[in-house]
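# sequence first, then the predicted structure, then my questions.
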Amino acid sequence: MRNFHLAGRSTVHTQNGMIATSHPLAALAGVEVLKAGGTAADAAIAASALLAVIEPQSTGIGGDCFALVQPRGEGKITAYNGSGRAPMAARAEWYLERKIHSVPLTSAHAVSIPGAIDAWDTILRDHGKFGLDMLLQPAIRAAEEGYVVAPRIAFDWKNQFEKLKKGVNTDRYLLPHGKPAAAGDVIRQPELAQTLRAIAKGGRDAFYSGPIAEDMVETLRSIGGLHTLEDFAAHTTEVTAPIGTIYKGCDVWQCPPNGPGITMLVMLNILSRYDLTKFDPLSIERFHLEAEAARIAYMMREEHVGDPAHMKIEVAKILAKEFADEHISQIRMDRLLNLPNVAPPMNPSTVYITVVDKDRNVCSFINSIAHAFGAAIVSNKTGILLQNRAGGFRIQPGHPNCIGPGKRPLHTIIPALATKGGRAILSFGVMGGQYQPVGQTHVLTNILDYGCDVQEAIDMPRGLHYEGVYQLEDGVPAATVEGLKKLGHKTTNLVSPLGGGQAIWIDWDKGTLTGGSDPRKDGCALGY
């Protein structure tokens, strides 16, 4: 229970619908859709579209999307993979012949075909009451009439100033008056508003063909890209079943690869063999075990996971008890495991949205342009900031995540859902690039092992063992940091906090919803 003597946030409680986002205006837009009779999917997409304008460092219509949707909180869960593919001309040999051994993150080669718009259209077809024509209106107004820059967004804008100065069309679209936007500034993007109007009128086809697609292709090819109009026209969303595991009596669900949700599930399988309640939530032991589980899971992901359309991924074998047991036997509480240093190529930005409507339809939803401000490439006439998700590929023939024609890169964004007895109890996600599987694990174990409410679980200090270094937030106690060092962990402080997050807990007996939203971002949970 919250100590009201200390700074913090209360959980938000409602009976009907609820949404939690990283920006209060997006949460408000979602609530308005819910009150107008829209579904959880409708509200998520209205909020996501608005965030694509007002939180440009994290998301945009030039990015990708994943979602888990469960009708009435107890129906069949559907996973939506709205990730984009590499151009058909993108062959590893092409890059190696030109002595390009990794994808430059601010080049046209880092831009995969944006998947978000088609994913929104597909999700609405299956689970929405409204169309893009209505749901894009808040985003159109924000782009056309202007929006006020929020503090965390301004923080990121300032930190990315040097990147934006060197970008393509970024000085025109994203550096008003030649400097980063500050908190309280009003930003208008009339070209993006026109683009959104065209999509609202013409649907997904208006984005993937015609003048908008032509402008994106022209922009990319003018700076060396391999993209074609055919690449855009061919894009589709993949609709699949989720993958899952059991933790503390709950079923935990993720989108299958090429999403990295399998990483979080492996972490849970490892941690499920330990009684975390024996350790304080901010203890050396808890942080050590979380790091070791992450290191094992990330190593697995780098060795075995890519686009399943181009390789066989043995998901059942990776999630089997035997896989976890094999690695658990090596973990020691008195020292660090001797594992290869895993250095994934991506550590991007994201927005996560969770919505539950009055009928208890649940939508766990995530949208991203990869790194902050994506590739720092804005389309010439249409004002679309393009992602750099293809920077997640390796240029390494034989590697499961090697770039290839029409291939989807190993992703970082993961929406999550937990059910009990088939019923949804928790829709949640944690933003922050490579941190996401660790963040989801941290939040879920805070709830299921330590009895935190959703806000306490999100608030708790975090750490990420990444590229051989344990990155720890300021809130991790000094004694814990020193103890981790004694076990062999190299530690460092962080300039920016780790990710953000949202969660909604469903209490079926009381008929209520409880929401939380991360203070590391600008957002909130709202309901009615």
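Alright, I've got the coordinates.

# please make it C-alpha for all contacts and neighbour counts, starting now.
Will do.

# report all helices and strands that the host helix or strand of residue 27 contacts.
Residue 27 is part of helix 24-35 when elements are defined by DSSP states H and E. In terms of contacts (3 or more C-alpha pairs under 8 Å, 6 or more residues apart in numbering; DSSP states H and E), helix 24-35 is packed against strand 18-21, helix 40-54, strand 524-527.

# out of those, which comes closest to residue 186?
helix 40-54 (10.2 Å; C-alpha to C-alpha).

# just checking, next helix/strand downstream of the closest one?
strand 64-70.

# distance from the chain centre to that next one, please.
10 Å (C-alpha atoms, centre = their mean, to the nearest Å).

# now for that strand, which elements pack on it?
By 3+ C-alpha pairs under 8 Å, 6+ apart, strand 64-70 packs against strand 78-82, helix 116-127, strand 362-370.

# just give me the residue right at the centre of the chain.
residue 413 (3.4 Å; C-alpha atoms, centre = their mean).

# doesn't that one lie inside a strand?
No: per DSSP: H, G, I helix; E, B strand; the rest coil, residue 413 lies outside any strand segment and is coil.

# structure two is appended below for comparative analysis:
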Amino acid sequence: MGFDRVCGAEFASRSMVLGRRGMAATSQPLATQVALDMLRRGGSAMDAAIAANALLGLVEPTGCGVGGDLFALVWDASEKALVGLNASGRSPRGLSLEALRERGITRMPERGPLSVSVPGAVDGWCTLHSRFGRLPFADLFAPAIEYGKSGFPVTQLIAHEWAENIKALAEFPGFLEVFAPGGAAPEEGDIFRNPALSETYRAIADGGRDAFYTGDIARTIASYLNENGGFLTVEDLASHHSDWVQPVSTSYRGCEVWELPPNGQGIAALQILNILEGYELAQLDRFGADFVHLFTEAKKLAFEDRARFYADPDFADVPVDALISREYAGQRRSLIDPLRAADRVASGNPALGRGDTVYLTTADEQGNMVSLIQSNYRGMGSGMTPPGLGFCLQNRGEMFSLADNHPNVYAPGKRPFHTIIPAFITRGGRPWVSFGVMGGAAQPQMHAQVVINLVDYGMNLQEAGDAARILHNGSSEPTGELMADGGSLSLERGYSPSTRTRLADMGHRLRYARGDFGGYQAIMRNDNGVYSGASESRKDGCAAGY
């Protein structure tokens, strides 16, 4: 069934982009151009991804930067296998749960020094490049260094988000000096320069990982935080390392959908798909009340498990295999009332015995494909902006729970629960689609919807991302909040008034377009080796190939 037949192409923003030798899709056009330049020079998909990510830290600081974390899924064409990297940082070893409680803190702060964890992105870049890079590491930073010095025009959506971040983070020392040097956020079309970030990138280009984690940059970060109530030390930074991890998957109607295991939330998308595979979705109107209801109820069930079990596997026994098993999905599916929305649901017992981000994807002539996501968490992050470096530190520490015995409870040297997740789809052991959808807790919901759009409803790659989305908010959270009222449901334009009325009659609490519906980028490898690219119509970015 084609997209035109499904909903009249109301959300088809453009045709797919095609390329034979390489493809890139990012959330900012300059970053897409930089990625293509690296591919044309003979660089690998990973070279292109790192160069694009570095530039995004400059041109889209509202979603990412060297002060944040990174996750990646990489299709290794030579090995014909998918590999995963967890490049997320850990909490300060000098800050304990008891110390937080002594300060009267009952919930981790959203921003400020106590929300800062070790930034993992730079180590992630170096780890990925050492395995998959072809161009010299320093070459990957040349575009970002130059744009930082000479300036770049700020695009529309980023300008809006920049202004919102200025309001939220102006109180933190050093923030305005970097991001509002003229006293206000840059407006659309303004030329913005960040020479301090250029110098940071130059140091990383010349000195690699050690320049960031053991040199002057590390000392500046640690000294600044110590002076402003933080606990991250040079030792915390020096001891950081990324981890190669085995991706996990579930089969969905003949495809294999891949995510990374916790401490991220990727397996929530797999749980949603496992539950929904028990229904003949293709027989339902994709934009009708029955589909929306089943999807929302499946999401509620998966997110209860997300709140209960997802955490750093070095500190908690996370039953991944059980959570994504067919048997467990059947148990959870049986709890769905086909006619009534649930106000509250319980997490299951899978044999235990007891928002802001950038996503990008690249592909090269050899068949390598990269699915990479990187973030500071809430917009620009914690607000903590070390002097002379040109970037803000992330606030991922906010995502810890402070409840005793919770798998995600704060501990020194622990990775917090993470929202950012890259995704990948294979068919018959061959690469098919590299994709992601940025946007906090929206991400597993949108991953599942993209897969369903492609597989059940026959949409093409651009249509699958443009189609009107479902977003449920208010589920229980890994930070301790519990759903008691069923949460709220938001539907993008494209769902009819009659659909909305019927959903309300079924007990759903509808709120019009509330929340972040995400930002999608994707690359598909076709059977003849040609790449198709798609980019989010809700963002500033684009896909391009050659």
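Ah, there it is. These figures come from a predicted structure and were not determined experimentally.

# can you calculate the TM-score here?
In this superposition the chains share a TM-score of 0.96, using TM-score structural alignment, normalised by the length of structure 1; 522 aligned residues with a C-alpha RMSD of 1.7 Å.

# about what we covered before: just send the helices and strands packed on helix 24-35 of structure 1 back as TSV, with distance to residue 269 of structure 1 and mean neighbour count too.
Converted to TSV, these look like this (distance: least, C-alpha to C-alpha, whole Å; neighbours: other C-alpha atoms under 10 Å):
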stretch	distance to residue 269 of structure 1	mean neighbour count
strand 18-21	28	32
helix 40-54	30	31
strand 524-527	30	26
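
# trace residue 200 of structure 1 over to structure 2, please.
Aligned by TM-score structural alignment, residue 200 of structure 1 pairs with residue 205 of structure 2.

# against structure 1, what's the mean shift for the host helix or strand of its match, could you check?
Using DSSP H and E, residue 205 of structure 2 maps to helix 195-213. Helix 195-213 of structure 2 differs from its equivalent in structure 1 by a mean of 0.6 Å after superposition (mean C-alpha distance after the TM-score superposition for structure 1).

# I'd like to know which elements that helix is packed against.
By 3+ C-alpha pairs under 8 Å, 6+ apart, helix 195-213 of structure 2 packs against helix 121-132, helix 142-150, helix 216-227, helix 234-238.

# I'd like those helices laid out as TSV, including distance to residue 99 of structure 2 and mean neighbour count.
Below are these laid out as TSV (distance: least, C-alpha to C-alpha, whole Å; neighbours: other C-alpha under 10 Å):
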stretch	distance to residue 99 of structure 2	mean neighbour count
helix 121-132	28	21
helix 142-150	40	20
helix 216-227	15	18
helix 234-238	18	19
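
# as TSV, the ones you listed with distance to residue 102 of structure 2 would be great.
Output for those, formatted as TSV (distance: least, C-alpha to C-alpha, whole Å):
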stretch	distance to residue 102 of structure 2
helix 121-132	32
helix 142-150	43
helix 216-227	18
helix 234-238	22
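
# and the angle for the helix holding residue 27 of structure 1 with helix 40-54?
Between helix 24-35 of structure 1 and helix 40-54, the angle comes out at 150 degrees (axes from the mean of the first three to the mean of the last three C-alpha atoms, to 10 degrees).

# in structure 2, what range does helix 24-35 of structure 1 match?
Going by TM-score structural alignment, helix 24-35 of structure 1 sits over residues 29-40 in structure 2.

# can you give me the helices in the stretch 351-500 of structure 1?
Assigned by DSSP state H, counting those that start in this stretch, the helices in the stretch 351-500 of structure 1 fall at 436-448, 454-459, 478-486.

# would you list these in CSV and tack on mean neighbour count and distance to residue 183 of structure 1?
Output for the helices of the stretch 351-500 of structure 1, formatted as CSV (neighbours: other C-alpha atoms under 10 Å; distance: least, C-alpha to C-alpha, whole Å):
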stretch, mean neighbour count, distance to residue 183 of structure 1
helix 436-448, 24, 27
helix 454-459, 25, 23
helix 478-486, 16, 32
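
# quick revisit: report the mean deviation for the helix holding residue 27 of structure 1 after fitting onto structure 2.
Once fitted to structure 2, helix 24-35 of structure 1 is off its aligned match by 0.6 Å on average (mean C-alpha distance after the TM-score superposition for structure 1).

# what angle do that helix and helix 137-145 make?
Going by the same axes, to 10 degrees, helix 24-35 of structure 1 makes 140 degrees with helix 137-145.

# what are the contacting residues of helix 24-35 of structure 1?
Residues from elsewhere that reach helix 24-35 of structure 1, judged by C-alpha atoms under 8 Å, 6 or more residues apart in numbering: 17-21, 39-40, 42-44, 46-48, 50-51, 138, 357-358, 522-528.
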